[in-house]
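Undergrad: the following comprises the amino acid sequence and a computationally predicted model.
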Amino acid sequence: MAYTPAGSFTTRPTLQGTFGMTASTHWLATASAQAVLEQGGNAFDAAVAGAFVLHVVEPHLNGPGGDMTGVFTTAGNPSEPVVLMGQGPAPAAATREHYLAEGLELVPGAGALAAAVPAAVDAWLLLLRDHGTWDLADVLSFAIGYARNGHPVLDRVASTIASVAGLFREHWPTSAARWMPDGNVPAGGDIVKNVAYADVLERLIAAGQDAEADGGTPAPRPARIDAARREWRDGFLAKAAVEFLAEPHRHSSGTDHAGVITEADFAAFSAGYEPAATLEFRGHTIAKTGPWGQGPALLQTLAILDGFDDEHLDPSTELGAHTILEAQKLAIADREAYYGDAAVPLDYLLGREYAAERRQLIGEKASHAFRPGGVPGHTPFLPPLRTEYLPPSLAARGDGAFAGVGEPTVQPTGETRGDTCHIDVVDQWGNMVSATPSGGWLQSSPAIPGLGFCLGTRLQMTWLEDGAPSTLTPGKRPRTTLTPTLVLRDGQAVAALGSPGGDQQDQWQLLYLLRTIVGGFEPQQAIDAPAFHTTSIPGSFWPRTWTPGGAVVEDRLGDGVIAGLEARGHVVSRAGDWSLGRLSAVVRCPKTGVLKAAANPRGGQGYAAGR
């Protein structure tokens, strides 16, 4: 063991048991998923139930109009990590030429032009069909109950609505009607309902129940779930969304535009499964999405760090924090240069020789440069590097930043707009799943009448510049930041983890992996430990700026360590003692059958449960 936790303090115990464990970003989702396990459901039934609850109780962080990615293993095939692909592509009419003709320089961070095809619901239903055991009505009963009967609204939901109340009243009246039905912003703790979304879920259930097999008998369970999927893609939902968003409305550009998504776009999408991208690190296999997500950047970072001794891998020291920050900059520069829904030279980028080459670039001082590597046969894309950006239309009027832009996440000052969501589940049989749902948060675009939600904004992660692996292209997936993690050892899944946080998701997960794999921390100790991340990268979200040499740290990292980082040239922003990191995790020991769970204490919202 190279380093040990400083003292024994944790905010909570690491839960331990043998029956089943759940951890997520909201206690109601955790409780609902755990209730499914208690009633005989497996990890996949539980994760789907919890995910739909997240739509209801964290609407500022995700919604049914958004996207998700997951990675899982089954008890029957524990050595094979599988990616659940719930990232929709750009609509057929979402061409860079159209957006440029609309006077845009960037894909907006809010408004229907930023919407990829909604994918989260179809992905969750696919997982339930193939790997769950429960009927759809039973799985959705938790979400329907909270939506129809109400739940105490989070303070952060209320503050998010308050931040966009002017936008809603002036430009998005359907959102004002949905989230401020009496004209006032709800207060934390108020009972809020989403009856329209409860109705949507019940119509999906009814579509399945109405499905019949040959001879007029009720269709079997998989066919009923497929009928619900068809209703989502081909039925009332797509029609309502397309008709409504065809009307011009205000975008984060400060200008009005109509959406380009069509019913055919809805109908053409189907979620699916893909092999995971993997890397061996210190006796563990780390499994992530492919390079249409940012996940392999974490693998690249680990490959670079694997060549250092353990002293360089302690996030709580000046040397360790510096080394980690510099490795992250190099890996994420490659993310910008090479990743996308395209032919990505991933084998080369994850290779030992390339990692050794990149490792040599880490010196004693912080780099303020954007430094992608060279890959034979590939020209790296060099994105626009802006330290600040305001659209011409807003600048001309003297307007400030658009209130609803980007993925809700932690700002360099430590200010928190919100986050994405995350859920992890492991059951007594050894099924394990990690999933990060996001997009379609209430400030994404105008609420669609009769549905209770809006569409997402994932297309803002594409470029309007030509020649990038992530240039906006019809039918191509945007390079998502959603990046859950699965860890295997000796051919068995041993941990599922993830975090909200946009560009910070993998940066915070890296700290957890180093502290647990190298440092020997327990899960809750690793989650509680001080966090940091680099902002010396082009942001994935509108307005896509960067801070050369930027590093955001929790003050608990210590004055000495922070001063040392500043002396090395890092442009440090202090974010407060408990502000960075949103991780949750579940763990399984295949030899003993012991299960563990832990969740983020920051913000008093994430919770783990199990026995």
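TA: Arrived safely.
Undergrad: switch to C-alpha atoms for all contacts and neighbour counts from now on
TA: Fine.
Undergrad: so how far is stretch 295-302 from its chain's centroid?
TA: 16 Å (Cα atoms, centre = their mean, to the nearest Å).
Undergrad: got the contact list for it?
TA: The contact list for stretch 295-302 (Cα atoms under 8 Å, 6 or more residues apart in numbering) reads 277-279, 281, 286, 288-290, 327-328, 330-332, 334-335, 349-350, 355, 481-484, 506-507, 510.
Undergrad: repeat for stretch 175-192
TA: 150-158, 161-162, 165, 168-169, 442, 446-448, 452.
Undergrad: can you tell me which of these end up in strands?
TA: 151-152 (DSSP state E).
Undergrad: are any of the contacts of stretch 175-192 buried, and if so which?
TA: 150-151, 153-154, 156-158, 161-162, 165, 168, 442, 446-448, 452 (16 or more other Cα atoms under 10 Å).
Undergrad: closest one of those residues to residue 547?
TA: Set against residue 547, the nearest of these by Cα to Cα is residue 156 (26.8 Å).
Undergrad: longest strand anywhere in this protein?
TA: Every strand in the chain considered (DSSP E), the longest is strand 77-86.
Undergrad: show the contacting residues for the residue most central in space within the chain.
TA: Nearest residue to the geometric centre of the chain (Cα atoms, centre = their mean): residue 482, 3.5 Å. Applying Cα under 8 Å, 6+ apart to residue 482 gives the contacts 68-69, 293-295, 436-438, 500, 502, 505.
Undergrad: also this one, for the comparison:
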Amino acid sequence: MTTGAISSTHALATQAGADILAAGGNAFDAAVAAGLVLQVVEPHLNGPGGDLPAIFWKDGKAQVLCAQGPTPAGATIAHYKAEGLDLIPGDGLLATVIPGAFDGWMLMLRDHGTMELPTVMAAAIRLADEGHPILDRAVDTITKLGDFFTQHWPGSAALWLQGGKPPEKGGLFRNPDLAQTWRRILDLATGETREARIDAARDAFYRGFVAEAIGDFCATFKAMDASGTAHSGVLTAGDMATYSASYEAPLTYDYNGWTLAKTGPWGQGPVLAQSLSMLPADVVASLDTTGTDFVHLVIEAQKLAYADRDTYYADPALVDVPMDDLLSDAYASARRDQIGPTADNTLHAGTVPGFEAQVATMADVLERLSLPEGAVYEPTMAHLATDKGTIPRGDTVHLDVIDKWGNIVSATPSGGWLQSSPTIPGLGFCLNSRAQMFWLEPDLPGSLAPGKRPRTTLSPSLAWHRDGRVLSFGTPGGDQQDQWQLLFFLRFAAQGLSLQDALDAPMFHSTHMPASFFPRSREPGGLVAEADLPEATRDALAARGHVLRAVPKGSVGRVTAALRHPDGRLEAAATYRATYGGATVLP
């Protein structure tokens, strides 16, 4: 029996998790250690002030960990309109919701891990304090924003422009303030039991010195943002004090012997299930994995599923989301019948009985706002951006862990990117910008409101087969996450490719839907395809009406996966596109 398997988007995080597994820790211990390291080594993709959804498998059951923070009490449409905004900017302090990632990791460790907090935090603290080789894309992001940091965000300039200039690519980069923040939390993490000590660490962050520093900063600092105006935040220490991560049952969908588990519609995860509902496994299995019919069918199904995402998905604790209807066989059949032989380049949401007015209102808002055309790129695809003058956006990381006891974790942390919000002096990290996914228009499922979770793009996946296999997978990529995961899952679960081959096959995705990120732009009919998709396929797709753009091989998608077989054998894989990623199976 192997000790465990782990894959992630950065080799140092994979190594940190592997070290925990080798030392006798379980998948939850390893996931926390790897997750905290990712906050250090991929700071342009996630951070301590970010968000965390995870799906895990324990004792033969899947469960969702929701560490997606809701909006502060002061986050009202009236306040944002009074600030002169029609869209929530993608950066600055008004885009911030309560940071959930730290509490999520701590809750996971407390309830399901076995190790003490100093042990699982050791690698992250060491790398922050002693330094790590900084990634080229992180340096590119810092370089592009250097003048902006110096002029508008002095805390960010002090951290990321040490010595007044961007760090050297590949050189060691240190974040001593973050290391000190974590050490101070550990100093305060006292108690008679392991669980009490972890809860004390949670209190230090959400009801102690970290929350106080965040609240003071949001109240006193006016941060320049993409609106062209400086704004203070509305997040307070009081908001922080009320927060706790939570557990919930996953949304599930059966497909070709597999049961897929996703988050609820407070995330975009159900869009993967909706896409599968329109793509029968026997039809998919009969198609060439890189052929015209396969690509066309997948893209058209995704357009329909994403149109439903934008019209219906929201925090189900506050909004009625008809998920059962959207995943019903009858609804899927009706939507499938709408897929024709040529590209449909309109935004075409389906209508669930009783929701006709909602569909019409959303369509009216999208038309009235006249969203700009052109794709929004995260760092995963930053090299593909045509507008080099835009401020770099943030992105996401992912990790999958399996231990020898059969516990599995799929987690997709994000937010708190170094480019999203000014670094808070003394803490060594910044806040998230997840509120940009809300609309400042009333009466929509995604309208801004206090205490509401944003409809995030973060979308980890877990699936189990009736033969006993259990699969964990996910990727960074914003709106593309469930598009790339769909390709991987179809190729693996319906077309029979191996784990690695399914990850490495040519990727493509649609940019037809409005982006979840400011300025909510879209490319009507847009289809981005890697150049190793055959030229004949690309030409045929263009002839069918797709607005196709070929990009270099290996340009898009950073999917990672891990698989447990019924006999205990483990596999872990990371696509070759994950330049800095890594996967390992421990003996």
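TA: Looks like it arrived, so ask away. Quick caveat, the model's predicted, so the values are computed rather than measured.
Undergrad: ok, residues contacting the helix or strand just after the longest strand of structure 1?
TA: Helices and strands here follow DSSP states H and E; after strand 77-86 of structure 1, the next one along the chain is helix 96-101. The contact list for helix 96-101 of structure 1 (Cα under 8 Å, 6+ apart) reads 105, 107, 464, 471-473.
Undergrad: buried residues in stretch 278-288 of structure 1?
TA: 278-281, 284-288.
Undergrad: before we move on, the earlier item: now the contacts of helix 96-101 of structure 1: which count as buried?
TA: Buried among the contacts of helix 96-101 of structure 1 by 16+ other Cα under 10 Å: 105, 107, 464, 471-473.
Undergrad: got CSV for the residues you listed, with secondary structure too?
TA: Formatted as CSV, those follow (DSSP: H, G, I helix; E, B strand; the rest coil):
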residue, secondary structure
105, coil
107, coil
464, coil
471, strand
472, coil
473, coil
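Undergrad: farthest pair within those residues?
TA: 105 and 473 (15.3 Å).
Undergrad: okay, helices next: where are they in the stretch 401-550 of structure 1?
TA: For the stretch 401-550 of structure 1, applying DSSP state H, counting those that start in this stretch gives helices covering 505-513, 523-528.
Undergrad: which one in structure 2 is aligned with residue 40 of structure 1?
TA: Residue 40 of structure 1 maps onto residue 24 in structure 2, with residues paired by TM-score structural alignment.
Undergrad: its match falls within a strand, correct?
TA: No - looking at residue 24 of structure 2 with three-state DSSP, it is coil, so not inside a strand.
Undergrad: do you know how far it is from residue 569 of structure 2?
TA: 18 Å (Cα to Cα, to the nearest Å).
Undergrad: ditto for residue 503 of structure 2
TA: Following Cα to Cα, the distance that separates residue 503 of structure 2 from residue 569 of structure 2 is 19 Å.
Undergrad: more neighbours: those two, which one.
TA: residue 503 (27 against 16; other Cα atoms under 10 Å).
Undergrad: alignment lookup: the more buried one to structure 1.
TA: Using TM-score structural alignment, residue 503 of structure 2 pairs with residue 527 in structure 1.
Undergrad: ok, residue 343 of structure 2 - contacts?
TA: Here residue 343 of structure 2 is in contact with 296, 300, 525, 544-546 (criterion: Cα under 8 Å, 6+ apart).
Undergrad: which SS class is residue 260 of structure 2?
TA: strand.
Undergrad: tell me the contacts of the equivalent of it over in structure 1?
TA: The alignment partner of residue 260 of structure 2 in structure 1, by TM-score structural alignment, is residue 286. Contact analysis of residue 286 of structure 1 by Cα under 8 Å, 6+ apart lists 278-280, 299, 485-488.
Undergrad: want to throw the residues you listed into a markdown table with distance to residue 17 of structure 1?
TA: A markdown table is the format used below for the contacts of residue 286 of structure 1 (distance: Cα to Cα, whole Å):
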| residue | distance to residue 17 of structure 1 |
| --- | --- |
| 278 | 28 |
| 279 | 29 |
| 280 | 28 |
| 299 | 30 |
| 485 | 22 |
| 486 | 20 |
| 487 | 19 |
| 488 | 20 |
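Undergrad: from those residues, which ones fall inside strands?
TA: 278-280, 485-488.
Undergrad: among those, find me the one that's closest to residue 581 of structure 1.
TA: residue 485 (14.8 Å).
Undergrad: what about the counterpart of the closest one in structure 2, how many residues nearby?
TA: Using TM-score structural alignment, the partner of residue 485 of structure 1 in structure 2 is residue 461. Close neighbours of residue 461 of structure 2, defined as other Cα under 10 Å, add up to 26.
Undergrad: how about the strands in the stretch 351-500 of structure 2?
TA: 399-403, 408-411, 461-465, 470-474 (DSSP state E, counting those that start in this stretch).
Undergrad: what's the closest of these to residue 289 of structure 2?
TA: Nearest to residue 289 of structure 2, of the strands of the stretch 351-500 of structure 2 and by Cα to Cα, is strand 470-474 at 19.5 Å.
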